[in-house]
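Visitor: Okay, sequence plus prediction incoming.
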Amino acid sequence: MDEVEVVVAHSERATLRVGDVFLKVDADQARVDAEVEAMALAPVPTPAVLWRRPPVLAIAALPGTTLGRLGGPATGSPAAWAAAGAAIRKLHDAPLPPRPGRAGRGVVALAAELDTECGLLVANDVLPADLVSRNRQVAEAALRPWTPAFTHGDLQIAHLFVDGDEVTGIIDWSEAGQGDALYDLATFTLGHEDRLDDVIAGYGVDVDLDVIRGWWSLRSLLIVRWLMEHGFDAFAPGCEVDVLRARM
């Protein structure tokens, strides 16, 4: 009998692993619909959907390993990181999916959300005012017009798997949809800035590094309080608060 491993769990959703099967429990069926639809449309390897019985989605485990995790050491060769960049580019070049994703929030709404969150971080003594102010300035670079692309929307380093120098698949597509391609690149390299050059080499297109840095700051500012409220440690070495401190 395989043991049940809790991969991640919070008030919005939970993921369990039993042998080679992942069970995703999510009461938001629209989010699950978006995930299944995105995996079917994405031109990159994705997990096989084994069955679906709301609120549970069962998918097969992917072969290979990740290139590391936020707050931990990066692994893999430069060629593996370049292969990740090439896979991300292939996704971004694909025909647009029908719905907007997390990376597709409008600039005006996103700026308003950011300003509100920055105010709360300071008012509640979560982060020093100078740290918040500096990163709010850096984040401004991400608040500009962009051409919609097919984006993953939550492309954390732990969501892409490789075997050697080959990408074997990308998981967790619930935030996928039309969005800013540079958001995906920034999310994937968050906390691993030294690997950005390898990723861009595989991506094959020059990108605006100020926008990447802007997204590092913006994403980190928006998520610190959420992480704390859901039992995660944004202050752990190499995680979101360290990303913000690196901009000082």
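Guide: Received, thanks. Since the structure is predicted, the reported quantities are computational estimates derived from the model, not experimental observations. Numbering: from 1, shown residues only.
Visitor: Going by C-alpha atoms from here, please, whenever you check contacts or count neighbours.
Guide: OK.
Visitor: where exactly do the strands run in this protein?
Guide: Remark: strands assigned in the chain by DSSP state E are 4-9, 13-18, 21-26, 49-53, 56-60, 65-66, 149-151, 160-163, 166-170, 177-179.
Visitor: Quickly note the distance from the residue nearest to residue 94 when sequence neighbours are not counted to residue 141.
Guide: For residue 94, ignoring the flanking residues on the chain, the nearest one in space by C-alpha to C-alpha, 6 or more residues apart in numbering is residue 150 at 6.2 Å. Residue 150 sits 21 Å away from residue 141, going by C-alpha to C-alpha, to the nearest Å.
Visitor: okay but residue 72 is in contact with residue 236, surely?
Guide: No: counting by C-alpha atoms under 8 Å, residue 72 stays clear of residue 236, with 9.8 Å between them.
Visitor: what does the longest helix seen in the chain contact?
Guide: Criterion DSSP state H: the longest helix present in the chain is helix 209-229. By C-alpha atoms under 8 Å, 6 or more residues apart in numbering, the list of residues contacting helix 209-229 from outside reads 114, 117-118, 121, 126, 132, 135-136, 138-142, 182-183, 185-187, 190, 233-234, 240-241, 243-244, 247.
Visitor: here comes the other one, which I'd like you to weigh against the first:
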Amino acid sequence: MDEIKVVVAHQDRATLRVGDVFLKIDVDQANIDVEVEAMELVPVPTAQVLWRQPPVLALAALRGAPLGKLGGSANPSPAAWAAAGAALRKLHDAPLPRWPGRDLDALVTKLEAECELLVAEDVLPKDLVERNREVAQAALRPWTPAFTHGDLQIDHVFVEGDEVTGILDWSEAAQDDPLFDVATVTLGHEDHLPDLLAGYGDADLDVIRAWWSMRGLLNIRWLIAHGFDPYSPGCEVDVLKARM
């Protein structure tokens, strides 16, 4: 009998691994609905859906290993990063999903509120928040929506050699700014951005940096509340400090 490994767990969702099967449990079935439909639509490799019995979705394990880890190393070759960039370009060039993404006005409001709370609750120094808020402004512009993953963390991209074998966790897929995906997968691994863009193509570097700042400012309080440590070396707080 294979042992059960807890991949991630918090009050909203959990992912367990049993042998070569991943069991995703989500309290909001709309997230699973989006994930399943997105995986059916995207022109990039994803995990095979084995079965679904709400609130559980069973997925087959992917070949290979994650592209890297936030706060850790990113060992694959420049060619593997370029392959990830090419896969991301293929996704962003695909027909849009039927459901919309984030609202720009709501994003502006959320950023204002989070910045105030980060300072008021003494989570981050005021100068660090203000500097990254300034950098983040470059992302707050109208964008042409693309089919985006929405949470393309580096460990959601699996590679074997120089091949992308699959991309995981599609519950936040939507019509959104494609550079948000580019920024998310390179968060904390700025040195690999040129390799990724070698496969992806041209991109506005100021907007990518803006999304790095935005993601940190918006997520740090959530991460702390759910048992994650954004202060770990190479993680969100270090990403914000790099903009100073």
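Guide: Structure received. Remember, predicted model here, so these are calculated numbers, not experimental data.
Visitor: and for stretch 111-123 of structure 2, what span of structure 1 is it aligned with?
Guide: Aligned by TM-score structural alignment, stretch 111-123 of structure 2 falls on residues 114-126 of structure 1.
Visitor: re the thing from before, list buried residues within the contacts of helix 209-229 of structure 1.
Guide: If you count burial by 16 or more other C-alpha atoms under 10 Å, the buried members of these come out as 114, 117-118, 121, 132, 135-136, 138-142, 182-183, 185-187, 190, 234, 240-241, 243-244.
Visitor: now residue 137 of structure 2, nearest residue through space, not along the chain?
Guide: residue 210 (6.6 Å).
Visitor: brain fart, residue 168 of structure 2
Guide: residue 156 (4.9 Å).
Visitor: Need the nearest residue in space to residue 15 of structure 1, chain neighbours excluded.
Guide: Per C-alpha to C-alpha, 6+ apart, closest to residue 15 of structure 1 is residue 24, 4.5 Å.
Visitor: Quick check, the one you found in contact with residue 10.
Guide: No: using C-alpha under 8 Å, residue 24 of structure 1 is not in contact with residue 10; the gap is 11.9 Å.
Visitor: Look up how far residue 138 of structure 1 lies from the corresponding residue of structure 1 for the residue nearest to residue 137 of structure 2.
Guide: Superposed on structure 1 with TM-score structural alignment, residue 210 of structure 2 falls opposite residue 214. Residue 214 of structure 1 is 5 Å from residue 138 of structure 1, where distance means C-alpha to C-alpha.
Visitor: and if you look at residue 64 of structure 1?
Guide: 35 Å.
Visitor: before we move on, the earlier item: what's the burial count for the match of residue 210 of structure 2?
Guide: Per other C-alpha atoms under 10 Å, the neighbour tally for residue 214 of structure 1 reads 25.
Visitor: for residue 66 of structure 2, same thing?
Guide: 23.
Visitor: excluding its backbone neighbours, what's nearest it?
Guide: In space, residue 66 of structure 2 is closest to residue 158, 4.3 Å off (C-alpha to C-alpha, 6+ apart).
Visitor: Which residue in structure 1 aligns with the one you found?
Guide: Match for residue 158 of structure 2 (TM-score structural alignment): residue 161.
Visitor: Check whether that match really touches residue 168, as I assumed.
Guide: Yes: in this structure, residue 161 of structure 1 is within contact of residue 168 by C-alpha under 8 Å, at 5.5 Å.
Visitor: between those two, which one's more packed in?
Guide: Taking neighbours as other C-alpha under 10 Å, residue 161 of structure 1 and residue 168 compare with residue 161 leading, 24 against 21.
Visitor: which ones are touching that one?
Guide: 62, 63, 64, 65, 66, 67, 167, 168, 169, 170.
Visitor: How about residue 143 of structure 2?
Guide: Contacts of residue 143 of structure 2 by C-alpha under 8 Å, 6+ apart are 176, 177.
Visitor: What is the aligned counterpart of it in structure 1?
Guide: Using TM-score structural alignment, residue 143 of structure 2 pairs with residue 146 in structure 1.
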